[in-house]
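Trainee: Task: produce atomic coordinates for the following.
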Amino acid sequence: MLDPRANPHFRGHESAVAALHHAAMSGRLHHGWLISGQPGIGKATLAFRFARWLLAGESSADLSVPETAPVFRRVAAGTHPDLFTVERRVNVKTERLQSEIVIATVQEASAFMRLTPAEGGWRVVVIDGAEDMNPNAANALLKVLEEPPARAILLLVSSAPGRLLPTIRSRCRALPLAPLPETDMAALLAAYAPDLGGEEHARLVRLAEGSIGTALSLAEDGIAVAGLVDEVLAAPVSPARAQAIADNVARAVEGVDKFDTFMTLLRAGLAAHTRAAARAGQPAAQLAGRVALWQEFAKLEHEVLGLNLDKRAAVIVALSQLHRT
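Mentor: Predicted structure coming up:
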């Protein structure tokens, strides 16, 4: 799957696209937008698509910019002078990915926003994974939202907006994205993975539940991981079986690491179960426990990948938490 900065493919989310287009064309573009939704449905792709469109001074209703345009190429390469991306970075001392977005990164973005646009248009900051900000970084961002510079816009991308400060959410215009319908999923899979067989293609569409990112991860890492997730969500597993699953997930085969796929599918499955429980009238306290567990799984995955921790131990911890819930 292409990096969101360089991805020309975008389908669905018509109401979100229309809201961004209308706000920009009306001259009343809000200074902060919170683009939220489940992982892998195109949130970051939409953010960079809108950033390119703003920086190019386009007017197309679908926010498209030709791939041949200089703006498209510079955004893809990360060299446009009026675009700044905030995300977890590699620690120069440890050479490992940070487990959170730190205040220094947000302060860089704040200083960037207060500069005069180099090309006379907008200054755009995309915060990818906004829920990863630590408290100091979040408070630094809040100051920018309270006193936004002219001709500058913040695009926050988040899979867990509930982890953001309420004051940050209240100062942004909410733009929630729904899971992609099967027709859009099928079209995107055909574009990204044209060599998939028809049966595998259809199964991926069903398993991914509206997340093209999840579908492509499954195509790369093997559908068998989905079977393990189905197993642990269906009923508690024994300690011995939990250890066997952890061994399977943590073992890299031919350079493929299944841990990220397993955790992504585990969160997606837990979210689906929670929605079903809510529709069935389960008590709010039990639903809150499921939501908290979803957030814990996201935090656990970030810490493991960011700090290079033991993936096998992390899977066992996750299965133990799932069993207790």
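Trainee: can we go C-alpha only for contacts and neighbour counts from here?
Mentor: Noted.
Trainee: And the strands in this structure?
Mentor: 32-36, 83-86, 123-128, 152-158, 173-176 (DSSP state E).
Trainee: can you redo these as a markdown table with distance to Leu216 and mean neighbour count?
Mentor: Below are those laid out as a markdown table (distance: least, CA to CA, whole Å; neighbours: other CA atoms under 10 Å):
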| stretch | distance to Leu216 | mean neighbour count |
| --- | --- | --- |
| strand 32-36 | 20 | 23 |
| strand 83-86 | 24 | 21 |
| strand 123-128 | 20 | 25 |
| strand 152-158 | 20 | 25 |
| strand 173-176 | 22 | 18 |
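Trainee: Before we compare anything, build this one as well:
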Amino acid sequence: MSVTEHPEPDKVEGAPHPRETKRLIGQDAAEAAFLDAFNSGRLHHAWLLTGPRGVGKATLGWSIARFLLATPDGDDDGGLFGDAPSKPISLKIDLEHLVARRIMAGSDPGLKVIRRGGAGSTDSDREKNLRDGKFSKDIRISEIRELTPFLSLSATEGGRRVVIVDAADEMNVQAANALLKMLEEPPAKTTMLLVAHQPSRLLPTIRSRCRELRLSPLSPANMAAALEQADVAVEPGQQEGLAALSGGSVGEAVRLINLGGLEIYAELVGLLGDLPKLDRSRALKLAEAVATRGAEEKLDLLIALIEIFLARMARAGALGHAEAQEGAGGEAALFARVAPNAQVARRWAELAEKLGGRIRHGRAVNLDPAALILDTILKIRDTAAG
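Mentor: Next comes the predicted model:
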């Protein structure tokens, strides 16, 4: 049973919340590194969980939380006859364990989760917006201050304690400075887990006080296993395209499925398939389809897919087209024709960087979305024309 009935800022639509995920897939190295620190008695008080969005950082954080709160401290030298206790070889805790059930219900006294709250300037507005799924754009100092009473518990009162901050790179300046003070004077038996999609956005002083666990993109096989575990239906023949376009991120794969990303990418490849020739009316139709009211998510997805398309084309040309996969939209023949070698590939890489800046600026100043997309497609055509 879910801990809450209202929307949550750290949940991907169409997938279970990380606390509900049964097992971490494809991140054995990160799990082993944490267990090695735990078993050797060198458990750091703060861990920075980094890597691309959607590869399992939050799942790892919740797995560590369950493990720490359900596993004896290890302070005793041995059991009844003085024999040393066995060292854990996995973070896995049975979801029927009392601690796991309390965490699922949001009632374990040893765990505190910090994330974006409801938007608004008053308590009543924030509470209402939280129920409606209208979240603040960042983690504010008011959320960080919720840690004060939690961390003030003595070890005898609260036992081992775990804090999850998801995502730490969403903290504003005031919140980051408040968290830094807590990291500088960590309470005993407290472990802080900071999930960060872009760790470079964190204060250097925060990063320096954490031990980093970097998670890697999932392989196609692990991606398929993770989607199956999340009960996400994948159509036959989609696995290869999802793995290619998601960058090994389960979260991104779910977003592609939810928004029809594979179909949009296939349409993009089809539109550009005759470069430098271009069906302008087809281009306009694609641009207008994501420019309607309520289509903001599809607009952002199309922009991301254009960037992915250009990056894959540049990489394919530089690497001899080893990156072009038919399963990602039938792009292999197109890439071989318009990016035949490393020299031309460099031109596409430069265009990708330039267009990325133009698109971000256009979005920032609220340019007409259809015009922005059409202009981007025309720039691609002009580059193909040489």
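Trainee: what's the TM-score here?
Mentor: The TM-score (TM-score structural alignment, normalised by the length of the first structure) is 0.76; 309 aligned residues with a CA RMSD of 4.3 Å.
Trainee: Minimum distance to Arg114 of the first structure: which of the strands of the first structure has it?
Mentor: Closest to Arg114 of the first structure of the strands of the first structure, according to CA to CA: strand 152-158, at 7.7 Å.
Trainee: average offset between that closest one and the second structure?
Mentor: After superposition onto the second structure, strand 152-158 of the first structure sits on average 0.8 Å from its aligned residues (mean CA distance after the TM-score superposition for the first structure).
Trainee: which residue numbers in the second structure go with that strand?
Mentor: Using TM-score structural alignment, strand 152-158 of the first structure corresponds to residues 190-196 of the second structure.
Trainee: Show residues contacting that stretch.
Mentor: With CA atoms under 8 Å, 6 or more residues apart in numbering as the test, stretch 190-196 of the second structure has contacts from 44-51, 57-58, 61, 151, 160-169.
Trainee: Just checking the distance from it to the centre of its chain.
Mentor: How far stretch 190-196 of the second structure lies from its chain's middle: 15 Å, per CA atoms, centre = their mean, to the nearest Å.
Trainee: likewise stretch 36-49 of the second structure?
Mentor: 23 Å.
Trainee: what residue of the second structure takes the place of Leu115 of the first structure?
Mentor: Leu115 of the first structure maps onto Leu153 in the second structure, by TM-score structural alignment.
Trainee: Measure how buried its match is and give me the count.
Mentor: 15 (other CA atoms under 10 Å).
Trainee: Check the one 5 residues further on too.
Mentor: Other residues lying near Gly158 of the second structure total 16 when counted by other CA under 10 Å.
Trainee: Over to Pro72 of the second structure?
Mentor: Counted with other CA under 10 Å, residues neighbouring Pro72 of the second structure total 11.
Trainee: Helices along the stretch 51-200 of the first structure, start to end?
Mentor: Using DSSP state H, counting those that start in this stretch, the helices of the stretch 51-200 of the first structure run over 70-77, 103-113, 135-146, 166-170, 182-192, 198-208.
Trainee: Select, out of those, the one closest to Glu296 of the first structure.
Mentor: helix 135-146 (16.9 Å).
Trainee: For Pro4 of the first structure, give me its contacts.
Mentor: 44-46, 48.
Trainee: Mind checking which of those are buried?
Mentor: Among the contacts of Pro4 of the first structure, those classed as buried by 16 or more other CA atoms under 10 Å are 44-46, 48.
Trainee: what's the closest non-adjacent residue to Leu266 of the first structure?
Mentor: Leaving aside its chain neighbours, Leu266 of the first structure sits nearest to Val229 (5.8 Å; criterion: CA to CA, 6 or more residues apart in numbering).
Trainee: Does that neighbour touch Phe262 like I think?
Mentor: Yes. Contact criterion CA atoms under 8 Å: Val229 of the first structure and Phe262 qualify, at 6.9 Å.
Trainee: Looking at the two, which one has more neighbours?
Mentor: Between Val229 of the first structure and Phe262, counted using other CA under 10 Å, the more crowded position is Phe262 (24 against 21).
Trainee: tally of neighbours for the closest residue to the more buried one other than its chain neighbours?
Mentor: Distance criterion CA to CA, 6+ apart; nearest residue to Phe262 of the first structure, sequence neighbours excluded, is Val225 at 6.1 Å. With neighbours defined by other CA under 10 Å, the count for Val225 of the first structure comes to 21.
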